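Student: one predicted model, sequence on top.
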Amino acid sequence: MSVTAKICGLSTPETLDAAIRHGASHVGIVFFPPSPRHVDRDRAAGLAARVPGHVGIVGVFVDPDDALIDASIAAGSLDVLQLHKVSPDRAAILRRRTGLKVWAAMAIKTSADLAAARSFVGAADRIVYDAKTPEGSALPGGMGVRFDWTLLDGHRHPLPWALSGGLDPDNVAAAARRTGAPLVDVSSGVESAPGVKDVDRIARFLQAVRQIS
């Protein structure tokens, strides 16, 4: 069982370098001002310049307009757009207009939420199953909330997919084995405080991923 990992919400050279050094397949840069992980374009450009070609750069957006997408792609040298709170039609438009891969984030709480992933066939390249945050939350993810992984039992995934929501160094191996996730995505689970990534936790998370079999 080969599992890859994305470390999301990176904002400093030290933590970005740790993610790359310990084997992350993707690094995530958040372009959403309400998030404590948001970075401006200048910082995004500085981070992107440190990323080697074999590591994918994922820009994370929440219902973005075209201007934000275009400016962020230019600043962050993005390979992937991870889109939260967008419709399949909007995802398809951005995928076609930018020529980049699109990951559609799905907020999951019930099996009905999982079923909605089918609507992104032809509009996205990957589904990111994330936990639905509490009603009224300002953020669509990155809050350490997990969903019931048993919902994935027997689920026929319509697209390549990733598991997100509530993962950390201590549970990622069990989560990946339980669900069969080919890609795991972590943000708050490798932080010492909201938006503050921890180099040691990043290392532990990626070590746990490498040991999954």
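Tutor: That came through fine.
Student: can we go C-alpha only for contacts and neighbour counts from here?
Tutor: Noted.
Student: helix or strand: which one has the residue in the chain sticking out farthest from the centre?
Tutor: Distance from the C-alpha centroid of the chain peaks at Gly154, with 23.1 Å (Cα atoms, centre = their mean). Assigned by DSSP states H and E, Gly154 belongs to neither a helix nor a strand.
Student: next one for the comparison:
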Amino acid sequence: MTTRAKICGITTPDALEAAISGGADYIGLVFFPKSPRHLAIAQAKALAAQARGKAQIVALTVDANDATLQEIVDEVAPDILQLHGREVPERVALIKKQFGRAIIKAIPVASADDAASAQGFTGAADLILFDAKAPPGSALPGGNGMTFDWRALEGVAGAHPFMLSGGLGPDNVAEAIALTQPMAVDVSSGVESAPGIKDPSLIHRFLLAIKTAKQT
């Protein structure tokens, strides 16, 4: 199995080109005003047009209402909606049905019990994203550059197709893949020179590390 790669929080054409030329399978566009990677609809629409047909376009939202989701779907036309808030399984299922998009549901993990909560989203989400739980008081549910103990996934990893996130970068992604065998890995801050500023050289290093990682 070849592990797929997602570069999240793309904000510029140069970063997007680095992701695509390096072989990223997914590119993530963030719609969350508190994030340094937040995009206006017009920005996101232009980046989506650049990526379309070359990588899967993922729109990341955090507890977005239906009107916001509808605008994103209508204007940006993402392939996938990533729900990174406190959405419950019923809400996830409703979004999937209403907007006709594949769904990635983020699960914040600090313990095995947190990881086990993914079971509640079986059938509602197409893919689970296990991310490090944000520190208390953080304004951001993800993109904080924090890892978690990957052993927390031992009891659930085989039960769900999943994407691994949280503190990944060029220097640790191969180890993460070897230990957890995810379907895909996701990076944001780990390929940045500053919050929200993607470094094309780090993007290429990250993608190369995935290609050379030990995979089953």
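Tutor: Thanks, I have it. What you are looking at is a predicted structure, and each value in this text was computed from that prediction instead of being measured.
Student: distance check, the residue farthest from the centre of structure 1 against Arg178 of structure 1.
Tutor: Separation of Gly154 of structure 1 from Arg178 of structure 1 (Cα to Cα, to the nearest Å): 11 Å.
Student: what's the helix or strand for the most centrally placed residue in structure 2?
Tutor: In structure 2, the residue lying closest to the centroid (Cα atoms, centre = their mean) is Asp186, at 5.1 Å. Assigned by DSSP H and E, Asp186 of structure 2 falls within strand 184-187.
Student: packing partners of that strand?
Tutor: strand 4-7, strand 162-164 (3 or more Cα pairs under 8 Å, 6 or more residues apart in numbering; DSSP states H and E).
Student: tell me which of those strands sits nearest to Glu75 of structure 2.
Tutor: Closest to Glu75 of structure 2 of these is strand 4-7 (Cα to Cα; 21.1 Å).
Student: check the mean deviation of the closest one from structure 1.
Tutor: Relative to the matching residues in structure 1, strand 4-7 of structure 2 has an average distance of 0.3 Å after the fit, by mean Cα distance after the TM-score superposition for structure 1.
Student: report all helices and strands that that strand contacts.
Tutor: Against strand 4-7 of structure 2 (3+ Cα pairs under 8 Å, 6+ apart) you get strand 26-31, strand 184-187, helix 200-211.
Student: wait, the residue nearest to the centre of structure 2 touches Lys6, no?
Tutor: Yes. Using Cα atoms under 8 Å, Asp186 of structure 2 is in contact with Lys6, at 4.6 Å.
Student: number of residues surrounding the closest residue in space to Ala40 of structure 2 that isn't next to it in sequence?
Tutor: Closest residue in space to Ala40 of structure 2, ignoring its immediate chain neighbours: Phe31 at 7.5 Å, by Cα to Cα, 6 or more residues apart in numbering. When neighbours are counted by other Cα atoms under 10 Å, Phe31 of structure 2 registers 22.
Student: how near is Phe31 of structure 2 to Thr212 of structure 2?
Tutor: Distance of Phe31 of structure 2 to Thr212 of structure 2, given as Cα to Cα: 32 Å.
Student: before we move on, the earlier item: Throw the helices and strands packed on strand 184-187 of structure 2 into TSV and include mean neighbour count, thanks.
Tutor: Below are those laid out as TSV (neighbours: other Cα atoms under 10 Å):
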stretch	mean neighbour count
strand 4-7	24
strand 162-164	25
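Student: now do the strands in structure 1.
Tutor: Remark: strands assigned in structure 1 by DSSP state E are 4-7, 26-30, 56-62, 80-84, 101-108, 126-131, 161-164, 183-186, 191-193, 196-197.
Student: make CSV out of those and add distance to Ser119 of structure 1.
Tutor: Converted to CSV, those look like this (distance: least, Cα to Cα, whole Å):
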stretch, distance to Ser119 of structure 1
strand 4-7, 24
strand 26-30, 24
strand 56-62, 18
strand 80-84, 14
strand 101-108, 10
strand 126-131, 11
strand 161-164, 14
strand 183-186, 21
strand 191-193, 33
strand 196-197, 34
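Student: ok, which of those comes nearest Thr15 of structure 1?
Tutor: Judging the strands of structure 1 by Cα to Cα, what sits closest to Thr15 of structure 1 is strand 196-197, at 6.4 Å.
Student: mean deviation, that closest one versus structure 2?
Tutor: Counting by mean Cα distance after the TM-score superposition for structure 1, strand 196-197 of structure 1 comes out at 0.5 Å.
Student: what about that strand, distance to the chain center?
Tutor: On the basis of Cα atoms, centre = their mean, to the nearest Å, strand 196-197 of structure 1 sits 16 Å off its chain's mean C-alpha point.
Student: distance to Gln56 of structure 2 added to the helices and strands packed on strand 184-187 of structure 2, as JSON lines?
Tutor: Listed next are those as JSON lines, based on distance: least, Cα to Cα, whole Å:
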{"stretch": "strand 4-7", "distance to Gln56 of structure 2": "9"}
{"stretch": "strand 162-164", "distance to Gln56 of structure 2": "14"}
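Student: map Leu60 of structure 2 across to structure 1 for me.
Tutor: By TM-score structural alignment, Leu60 of structure 2 lines up with Val60 in structure 1.
Student: report how many residues lie close to its match.
Tutor: Around Val60 of structure 1 there are 24 residues (other Cα under 10 Å).
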